[in-house]
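Asker: 3D, please:
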Amino acid sequence: MSDYNPFARREQHSSQALIIHRITTLVTYLLLVITAFYYTFSRPESQGKHHAPGHTIWGNNIATPFAQNSIITSIYWIVLLALQLVYAWSLYSKNTVYVTAAANIGSHYIANNLLLFGFIHLWVRNYFWLAEILLLINFFNLSLAYFRHSKTPRLIHIGTVSGPLAWNFVALYWVGARAVGTDRLAARIVANVFIWGILAYGLFFLVAFKDYTMGFALSVLSFSTGVGQFLTKNPILQLQWIFAFTVGALLFILSLGVGFPELLGKERIGGGEVVSEDRERAPLLADE
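Answerer: Predicted coordinates for the structure are as follows:
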């Protein structure tokens, strides 16, 4: 059955399967990048007099309890897209560890690109609830990728799994707040509670997987939310930006503590963490 399952984990991949992964990776990557670039600066054509006019990607980033800062989040995605080129290169590597890891994550990555392509088209055309549904589907896709392939080499892991998953989680709040479309006191209070969900989500990965990349990613996105709140609302009368900065600072400090030994080149003691490419390669070297 696994022979027909594109999401199955395999110890090796045929040359034909690798060719398919290389082609679909390139096509879906370009599709997503071109679409995101176009709608960052252009809005969709008019949908007719019975539809609200479309907006650019950041044109729909109005003042909600989870509005983000366009500059910080855009830089975040530029870094992710650059790291995804490392992933694409891994499909051509002569190192079997990288090739196998990249191919195993490939179907999830391709699905992520296609779902985000659809999300952008819905988002800029004001179909917020449909956009939220695509994000929810992608959340399960990326979560499955994370739990099934948590030992992917670090650079591949950041660009294709932890980085996109962290953004997808925060985007569920971002798009959901836009879909609800209210800024009443009750909505603000609910948002003040939900913002701490980002901290809880990050703590789960820091404790269970020792994955500081998720912590740092969520920290950056929390700071983006804090700056977005500070600039779109009267900061004196709001608490959301304070909570967002607090969550970002806590995640940054805790992630630094978890990742400090590995960042210094020391091996961490304990199980559950995402391993680096050198540690992933170790069993293969031992067999030689």
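
Asker: going by C-alpha atoms from here, please, whenever you check contacts or count neighbours.
Answerer: OK.

Asker: got the residue ranges for the helices in the stretch 51-200 of the chain?
Answerer: For the stretch 51-200 of the chain, applying DSSP state H, counting those that start in this stretch gives helices covering 70-90, 96-124, 128-148, 154-157, 163-180, 185-194, 196-208.

Asker: please report how far Gln16 lies from Ala103.
Answerer: Per C-alpha to C-alpha, to the nearest Å, Gln16 is found 12 Å from Ala103.

Asker: more neighbours: the two, which one.
Answerer: Ala103 (27 against 9; other C-alpha atoms under 10 Å).

Asker: isn't the more buried one right up against Leu18?
Answerer: Yes. Assessed by C-alpha atoms under 8 Å, Ala103 is found in contact with Leu18 at 6.9 Å.

Asker: spit out the residues that contact those two alike.
Answerer: Common neighbours of Ala103 and Leu18 (criterion: C-alpha atoms under 8 Å, 6 or more residues apart in numbering): Leu91.

Asker: tell me the contacts of Leu134?
Answerer: Leu134 neighbours (C-alpha under 8 Å, 6+ apart): 115-116, 118-119.

Asker: so can I have TSV of the residues you listed showing neighbour count and distance to Leu284?
Answerer: Shown next, in TSV, are the contacts of Leu134 (neighbours: other C-alpha atoms under 10 Å; distance: C-alpha to C-alpha, whole Å):
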residue	neighbour count	distance to Leu284
Leu115	19	35
Leu116	21	36
Gly118	17	40
Phe119	21	40
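
Asker: compare with the first, here's sequence two:
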Amino acid sequence: MPEGAAPSRYNPFARREEHTGQSILLLKITTLISYLLLLVTAFYYNFNTPHEGHHPWRTIWGQNRPTPFALNSIMVSIYWIVLFILQLVYAWSLYSSNTVYVNAAANIGAHYIANNLLLFGFIHLWVRSHFWLAELLLIINFFNLSITYFRHSTTPRLIHIGTVSGPLAWNFVALYWVGARAAFNNRLPERIVGNIFIWGYLAYGTFFLAAFKDYTIGFELSYLSFATAVGQFLTTIPVLQLQWIFAFTIGGLLFLLSLAVASGRSSPFKRGEIVSEDRERAPLLADE
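Answerer: The predicted model follows:
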């Protein structure tokens, strides 16, 4: 073994060209456990509150109080149901006879499991009203998923959507959602700050569309922007608030930009402007 290569042998987050049968078996087991742990926890706390203690504990959506970043529970629940289904595609890839899919799934395996465990902890903190600790776990997971994205941006598309871009888009929006729940007191200055920060959705989505030509995260952020808009419309007085208008506008812009990049014909972002030509031909990115 070359000098300096030993540490990566024991690093579960290291990228490898091939994986042993033992490591794949371990990944299959831990992936299934973490997936079921998050799925069951999310389903349970969707309908139930914690029973211990006497704090103002609520269900997942019971904590969705009126803030500038309140979400529509139905739209976001549908979003996560789709992600959970697509994550079964990821799990299936570990059993595939195609080594490209196996290696792609195995390389993001540790990040995926970390995501599931961090979200498992987040849900427990969120429903128990520990908002700042919940926000801290989201920040940690944001770095975890961002690293996954930048190191494995050429993962096959269906795996990428379910385990990388989809969770990353939601995690980014959830940082606003939880942060607003922790700090918001419905005062005018905070509303104004919310009106400004909502445009971060557009900036974040545009970055991925321009740098990676990745329309999947563009569509995901567009959908979540619409979920924010509907949530704002239903939890505030529309005539007196601007947040729902901004969110609808951002969702529409991201949808049109993502559609342009996906079609490849009228994209506002020039080919090769930011990333190399080889990178643009990667499986994830828009076709030539």
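
Asker: mind telling me the TM-score for this superposition?
Answerer: Overlay of the two chains. TM-score (TM-score structural alignment, normalised by the length of the first structure): 0.91; 271 aligned residues with a C-alpha RMSD of 1.7 Å.

Asker: can you tell me how far Arg281 of the first structure sits from Glu132 of the first structure?
Answerer: Counting by C-alpha to C-alpha - Arg281 of the first structure and Glu132 of the first structure are separated by 39 Å.

Asker: between those two, which one's more packed in?
Answerer: Per other C-alpha under 10 Å, whichever of Arg281 of the first structure and Glu132 has more neighbours is Glu132, with 22 against 16.

Asker: that one corresponds to which position in the second structure?
Answerer: Using TM-score structural alignment as the criterion, Glu132 of the first structure maps onto Glu135 of the second structure.

Asker: distance of that match from Ser129 of the second structure?
Answerer: 11 Å.

Asker: now do the contacts for the alignment partner in the second structure of Trp167 of the first structure.
Answerer: Mapped onto the second structure by TM-score structural alignment, Trp167 of the first structure lines up with Trp170. Counting by C-alpha under 8 Å, 6+ apart, Trp170 of the second structure touches 221, 224.

Asker: how close does Trp170 of the second structure sit to Met75 of the second structure?
Answerer: 12 Å.

Asker: comparing the longest helix anywhere in the second structure with the first structure, how large is the average distance?
Answerer: Identified as the longest helix of the second structure according to DSSP state H is helix 21-47. Following the fit onto the first structure, the mean deviation recorded for helix 21-47 of the second structure is 0.3 Å by mean C-alpha distance after the TM-score superposition for the first structure.

Asker: what does that helix correspond to over in the first structure?
Answerer: By TM-score structural alignment, helix 21-47 of the second structure lines up with residues 15-41 in the first structure.

Asker: same question for stretch 98-111 of the second structure.
Answerer: Under the criterion TM-score structural alignment, stretch 98-111 of the second structure matches residues 95-108.

Asker: now the matching stretch: buried residues?
Answerer: The neighbour-count check on stretch 95-108 of the first structure (16 or more other C-alpha atoms under 10 Å) flags 96-108 as buried.

Asker: could those residues go into JSON lines alongside distance to Thr25 of the first structure?
Answerer: Shown next, in JSON lines, are the buried residues of stretch 95-108 of the first structure (distance: C-alpha to C-alpha, whole Å):
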{"residue": "Thr96", "distance to Thr25 of the first structure": "18"}
{"residue": "Val97", "distance to Thr25 of the first structure": "18"}
{"residue": "Tyr98", "distance to Thr25 of the first structure": "15"}
{"residue": "Val99", "distance to Thr25 of the first structure": "13"}
{"residue": "Thr100", "distance to Thr25 of the first structure": "15"}
{"residue": "Ala101", "distance to Thr25 of the first structure": "14"}
{"residue": "Ala102", "distance to Thr25 of the first structure": "10"}
{"residue": "Ala103", "distance to Thr25 of the first structure": "10"}
{"residue": "Asn104", "distance to Thr25 of the first structure": "13"}
{"residue": "Ile105", "distance to Thr25 of the first structure": "11"}
{"residue": "Gly106", "distance to Thr25 of the first structure": "7"}
{"residue": "Ser107", "distance to Thr25 of the first structure": "9"}
{"residue": "His108", "distance to Thr25 of the first structure": "11"}
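
Asker: out of the residues you listed, who's nearest Gly228 of the first structure?
Answerer: His108 (30.3 Å; C-alpha to C-alpha).

Asker: what sits against that closest one?
Answerer: Neighbour list for His108 of the first structure: 7, 141-142, 145 [criterion: C-alpha under 8 Å, 6+ apart].

Asker: hang on, the earlier thing: quick one: which of the helices of the stretch 51-200 of the first structure is nearest Ala63 of the first structure?
Answerer: helix 163-180 (8.7 Å).

Asker: the closest one: how far from the chain's middle?
Answerer: In terms of C-alpha atoms, centre = their mean, to the nearest Å, the centre of helix 163-180 of the first structure is found 10 Å from the chain centre.

Asker: likewise stretch 228-235 of the second structure?
Answerer: Relative to its chain's centre, stretch 228-235 of the second structure lies at 20 Å (C-alpha atoms, centre = their mean).

Asker: ok, stretch 146-158 of the first structure next?
Answerer: For stretch 146-158 of the first structure, the distance to the chain centre is 13 Å (C-alpha atoms, centre = their mean).

Asker: check stretch 14-32 of the second structure too.
Answerer: Centroid separation between stretch 14-32 of the second structure and its chain, computed with C-alpha atoms, centre = their mean, is 23 Å.

Asker: do the same with stretch 94-105 of the second structure
Answerer: The mean C-alpha position of stretch 94-105 of the second structure is separated from the chain mean by 23 Å, C-alpha atoms, centre = their mean.

Asker: quick one: end-to-end distance for it.
Answerer: Span of stretch 94-105 of the second structure from end to end, C-alpha to C-alpha: 6 Å.

Asker: and for stretch 53-68 of the first structure?
Answerer: 22 Å.

Asker: in the second structure, what stretch matches that stretch?
Answerer: Stretch 53-68 of the first structure maps onto residues 56-71 of the second structure, going by TM-score structural alignment.

Asker: which residues does that stretch contact?
Answerer: By C-alpha under 8 Å, 6+ apart, the surrounding residues in contact with stretch 56-71 of the second structure are 42, 45-50, 73, 123, 126-129, 176-177, 180-181, 184, 186, 191, 194-195, 198, 227-232, 235-236, 243.

Asker: go with 7 Å
Answerer: With contact meaning C-alpha atoms under 7 Å, 6 or more residues apart in numbering, stretch 56-71 of the second structure is reached by 45-50, 73, 127-129, 176-177, 180-181, 184, 186, 191, 194, 227-228, 231-232, 235, 243.

Asker: translate Tyr201 of the second structure into the numbering of the first structure.
Answerer: So, by TM-score structural alignment, Tyr201 of the second structure is matched to Ile198.
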